[in-house]
Structure formats: C-alpha cells, structure tokens
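[1] fold the stuff below for me.
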Amino acid sequence: MTATLPSPGTPGTNNRARISARTFRKDRWWLGPVLTALGLTAFVVYATARVFQQDNYWVEEHHYLTPFYSPCLSASCVPESAVFGTLPWAFPWFLPYALISLPFLLLFRFTCYYYRKAYYRSIWQAPTACAVSEPHDRYTGESRFPMIGQNLHRYFFYAAVLISLVNTYDATIALAHGENGGFGIGLGNLILIVNVVLLWCYTLSCHSCRHVFGGRARSFGTRPVRYWMWTQVSRLNTRHMLFAWITLGTLMLTDFYVMLVAGGTISDPRIFN
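    As a prediction, this is how the structure comes out:
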C-alpha cells in the first residue's frame, strides 16, 4: 500500500497525499475518541433525565438545592427553593425549572475550546485522531453558520460567572440551616461546596477569562495586579481539560446525592450542628 503525492500546483488538487487506507496507525487511536463520546453521552443522558424529572431536587431540612434546578423559576417550585423568586406561571413538562440558567450553561460548555475539541474528534470526527482521515469532503472550520456561533463563547463566559455566583450562594446559605436552625455542616454541605469550588476552577480556567485579564494588554509593566491575576488564571488554564471532566462528574454526583436525600433513600450524615 503506497501513497502518492501530486506535483505542486497541479490543477484540481489540494496537494495532499492520496492514501487508500483510513490510516497507517497500528495503535488503538480510536480508544480516546470512543471513551470521550461515551463520557459526554452519559452526562447528557443523565442531565436530561434529571432536568425534566422535576422532582427530588430540594432538601428542605438542610436547604440543599441541586445545581440542575438553580435558580428554580417555575411557579411549581417548592417556595423555599426559589430563593430569587419565581415567574408567575408553572412551566410545562418540557421546560426545565432553571429555564434561564441551563441554556447559558449548556452554551458555555458547548462552545468551550476544550469541549469543541472533544466532540469535534469523538462525535463529528473532524478528525478523529492525528494521522486519521476524516469522513468529510470539505473543511470550513468555524467560518460559516452555524459554527460561526462558536465565537459567542466569550459572552457565555460572563453568564457562567453569574450562574457560578448563584451556585455559590446556594452552597453558602445551606450552611445556615443546621438541625437546630443555625450553622451546621453535613455531608451534603461538603459536596455542594466542593462542587462549586471546582465549577469556579473550570469557569476561571476558561480561555476567555484569561483573555479578559491579559488579552488586550500591550504591556504588563505598569499593571502588576493585572499581571498577577493573569498569571494565576494562566496556571488554571493549563488544567482546563481536567476541570472540564471533573465538573461533569461533580455535577452528577451533587445532583444524585441531593436526589437520594430528597427522596428519602438516604439521610444526610451531620458533621456539626
């Protein structure tokens, strides 16, 4: 099996090697894309099922609210769970209770630079792996509709920051609802706090966040504080892929734990009241 390369400048060619095989690679190049596709699919299936279940999302005793329902906006929400108030009508089954936050969070992750690479390779196969041909005749990148919308990622970042603040409030206010009506810590509190800390790590490690602090600066010489902040964000940025995957797991774990406690399947172990 051989590959031939047309002469440079030959009309009607793109000067690429003509290879009859999809790839000459002998390693398990397909394993990474397969695992990525399975991981993303598992999260989408779980999150979709939970968002539209519209039940077991709130633990009144300890003020636990799953992030999949925050902020709870439907008039059908348990009143105490809607800390920011609700809209004046109940949502039909096909609308999530967190109608405003979830679309922005979805778009923030969907347009994320890491997730683009993940689903471009594993699902869209553009390309599946290095030195593996892709099943597409043309390549237009992100220069045409609808993919040009990926450039809106920088704006979804600001929405994600606001939603992270809401999640932080949810985790913080739950500390003031111990068994005696005062400060208390249970396993659920720790799970909510760890989840929100990791969500901040993912959000602040975003490439758009790094650009906010240093993208337009011609020099950091007269901006020591800004340079320090840009440096810290840059350090987080090197682990953006790690946080992207970890937060998918912690979001499901947090929601699953709240669901079990809210449904009475388990009780929340108290550490301090």
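[2] from here on, just use CA atoms for contacts and neighbour counts.
    Will do.
[3] can you pull out the strands in the stretch 151-273 of the chain?
    According to DSSP state E, counting those that start in this stretch, the stretch 151-273 of the chain carries its strands in the segments 185-186, 270-272.
[4] Leu248 is nearest to which of these?
    Leu248 lies closest to strand 185-186 among these, at 22.5 Å (C-alpha to C-alpha).
[5] return the list of helices and strands in contact with that closest one.
    strand 270-272 (3 or more C-alpha pairs under 8 Å, 6 or more residues apart in numbering; DSSP states H and E).
[6] now do Asn195 against Trp230, distance only.
    Applying C-alpha to C-alpha, to the nearest Å, the value for Asn195 to Trp230 is 24 Å.
[7] and the two? Which one has more around it.
    Asn195 (25 against 20; other C-alpha atoms under 10 Å).
[8] which residue packs closest to the more buried one, ignoring adjacent ones?
    The shortest distance from Asn195 to any non-neighbouring residue, by C-alpha to C-alpha, 6 or more residues apart in numbering, is to Thr250 (5.6 Å).
[9] to compare against the first, here's another:
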Amino acid sequence: MQNTRKLTNLARLMLKRTATMATTTANQGTTTTTEQTTHFGYQTVKESEKQQKVREVFEQVAQSYDLMNDAMSMGIHRVWKDIFIERLGPQHGMRLLDMAGGTGDISFRYLKYLAKQANPQQRISHVTVSDINQQMLNVGEERARQLGLTVEQLSNASIDWQCADAEKLPFPDNNFTAYTIAFGIRNCTHVDKVLSEAYRVLQPGGRFMCLEFSHLNNEAMQWLYDQYSFQVIPPMGQLLAGQWHAYQYLVESIRRFPRQDQFKSMIEDAGFVHASYENLTFGVVSIHSGFKL
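    The predicted structure follows:
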C-alpha cells in the first residue's frame, strides 16, 4: 500500500514539473514572437537591438565623421547647416538643446551667429550639446577647444555636453527655448518618442527644428541620387574611413525615413503647431519646424 502511495505521489510530482516546464517554454516562446521589430537600414531587427547597432556605427565613424560629410556632400552640408541656423535665427538669451549634436557643427554655428549679433543687455545664451554616443561628443569637445568655444573662452554664452538618449531625455519639463536635431532623428528607434520628448523639454513658445535627409520629388533625379548613394558612398566610406557597412547603413536609413508630408504629420501629432518644411537641394534634405504653444 505504501509503495502504491509513493508511486502515485511520484507520478503527481513528475506531472507538475512537466506542466511547469511546458508553461515556461510557452512563455519564452511568446516573449520571442511578440517582441517588436524595426528597421536598421534594410535589415529587420528587434527593437532592443537597434540602439546598440546604431551606437556601434557611430563609434566606428566618429573620428572620420566630418571628413566623410565633406566628401559625401562635396561640402554642401556646410551650406545646409548655415541655412538651418539662419532659419532658427538665434537670439541672445536663448537656451538651445542640440540633440544628436555630436561633433558640434550646429552648436558652433549657433554660438558664432550669436557672437555677430549686438547684445546691449548682455543676456547670457546657452547650448547643451547632447548625443547618445560619447565618442561623438568627445570629438565635438576637442573641436570646441581648437575653435576657442569652450566655457572659459566664451563671453555671454555657455556650452555643456551631455550623453543622453533622445527618446528619454534627462532634462526637466519646459527647460529650453529651442531644440535642434540635424541628421540624427532617422537613426532613432521610436521617432514619435523623440518628438514627444522634444515637446516636453521645450518651453511654451519654444521651437523644434530638424534638418534631415529626405526624398526628391523628381523621379529621374531620385534615380541619379540613388545611384550615387549606393554605388559611390559605401566605397568612399571604405576608402576614407575604412568603413563600408557603416555607410551602407547610413544610405539605407535615409530611404527608410518618412517622406516630408508624413514627417510633418508626425510633428503635428506630437503637439507642435504651425508645422512646416522646406526642401533644400531639390529635397535631398529638408528643414522641418514646429512650435510648442
């Protein structure tokens, strides 16, 4: 009788363990199959993987980033950034968050623009350069020292550097009068979260501005642009920076970014008003703008 009971109890224990293992396996399967995916260039990857992949790309290209910008655009990126700052129209006393500001191109233009403007009231302006990649910020800080744009060398302006994720910023609400992001938003996993965070940290009346590669409206010109992008830029990346795949990704990421009207709608959905865009160089890049009221 005792032996029968022992066998019965053993059978029950085995059944319980089997059921527990089945449940665990099922849960693991569910987790795997329900995790959201996103694009990394033309690849489909898990959302949890994209940020690290993007970080690795920019770690690889940080030292050659400015050189490659000049080579890929034949120097035109400088004109685009100058126009971008002109459209922003910096004023003394402004607090700017330059997101994905890495090597400092936009922030340096902002500071130089202010230096040319009269400032009779001696108002203090500020820029926070922020990027998810510390290597890019390191390059930017070294450039700032070389250009004489450090805190110690500036008058009536200050600059700081903050490593941060655009989707979850460490800054308080209503903290900045302007937010810029140049050639960075297309690399983010959740563009809607980036826009929402931009809206949160801006003061009422603050302005959001984005400079980003976009889409040409002329099919023939788009075809020519595609040939240049895919046939020339990755080999150029290999030749000048030793990075083929990083620049292959950068080209692909442009094609995956929403068209101008779609992105304008996303900006409006985030709460911004008076949203607009301006195409530069036939739409190779676009400037998008919106205001928080």
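[10] give me the TM-score for this pair.
    The TM-score (TM-score structural alignment, normalised by the length of structure 1) is 0.28; 133 aligned residues with a C-alpha RMSD of 6.2 Å.
[11] and the closest residue to Leu192 of structure 1 other than its chain neighbours, how far from Tyr158 of structure 1?
    Among residues not flanking Leu192 of structure 1 along the chain, Ala171 sits closest, at 5.5 Å (C-alpha to C-alpha, 6+ apart). Applying C-alpha to C-alpha, the value for Ala171 of structure 1 to Tyr158 of structure 1 is 20 Å.
[12] pick out whichever of these two has more residues nearby.
    Each of Ala171 of structure 1 and Tyr158 has its neighbours counted (other C-alpha under 10 Å); Ala171 has more, 26 against 16.
[13] which non-adjacent residue is nearest Leu105 of structure 1?
    Take Leu105 of structure 1 and drop its neighbours on the chain: the residue closest to it by C-alpha to C-alpha, 6+ apart is Ala160, 6.1 Å away.
[14] quick check: the one you found touching Thr203?
    Yes: at 7.0 Å, Ala160 of structure 1 counts as touching Thr203 under the criterion of C-alpha atoms under 8 Å.
[15] can you redo the strands of the stretch 151-273 of structure 1 as JSON lines with distance to Tyr113 of structure 1 and mean neighbour count?
    Converted to JSON lines, the strands of the stretch 151-273 of structure 1 look like this (distance: least, C-alpha to C-alpha, whole Å; neighbours: other C-alpha atoms under 10 Å):
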{"stretch": "strand 185-186", "distance to Tyr113 of structure 1": "36", "mean neighbour count": "19"}
{"stretch": "strand 270-272", "distance to Tyr113 of structure 1": "39", "mean neighbour count": "12"}
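[16] which one of those strands lies nearest to Leu65 of structure 1?
    strand 185-186 (13.9 Å).
[17] end-to-end on stretch 179-199 of structure 2?
    Stretch 179-199 of structure 2: ends 9 Å apart by C-alpha to C-alpha.
[18] any idea how many residues pack against Ile159 of structure 2?
    21.
[19] would you turn the strands of the stretch 151-273 of structure 1 into a markdown table with distance to Gly39 of structure 1?
    As requested, those are exported to a markdown table (distance: least, C-alpha to C-alpha, whole Å):
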| stretch | distance to Gly39 of structure 1 |
| --- | --- |
| strand 185-186 | 29 |
| strand 270-272 | 32 |
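[20] His153 of structure 1: which of those strands is closest?
    Using C-alpha to C-alpha, those put strand 185-186 closest to His153 of structure 1, at 36.2 Å.
[21] helix or strand right after the helix or strand where Asp160 of structure 2 lies?
    For Asp160 of structure 2, the host element (DSSP states H and E) is strand 157-163. Going down the chain from strand 157-163 of structure 2, the next helix or strand is strand 176-182, by DSSP H and E.
[22] and the helix or strand just after that following strand, how far out from the chain's middle?
    Where DSSP H and E defines the elements, the next helix or strand beyond strand 176-182 of structure 2 is helix 191-201. Its chain's C-alpha centre and that of helix 191-201 of structure 2 lie 11 Å apart, by C-alpha atoms, centre = their mean, to the nearest Å.
[23] would you mind listing the buried residues in helix 191-201 of structure 2?
    In terms of neighbour count (16 or more other C-alpha atoms under 10 Å), helix 191-201 of structure 2 has its buried residues at Val191, Asp192, Val194, Leu195, Ser196, Glu197, Ala198, Tyr199, Arg200, Val201.
[24] right, I'll call it a day here.
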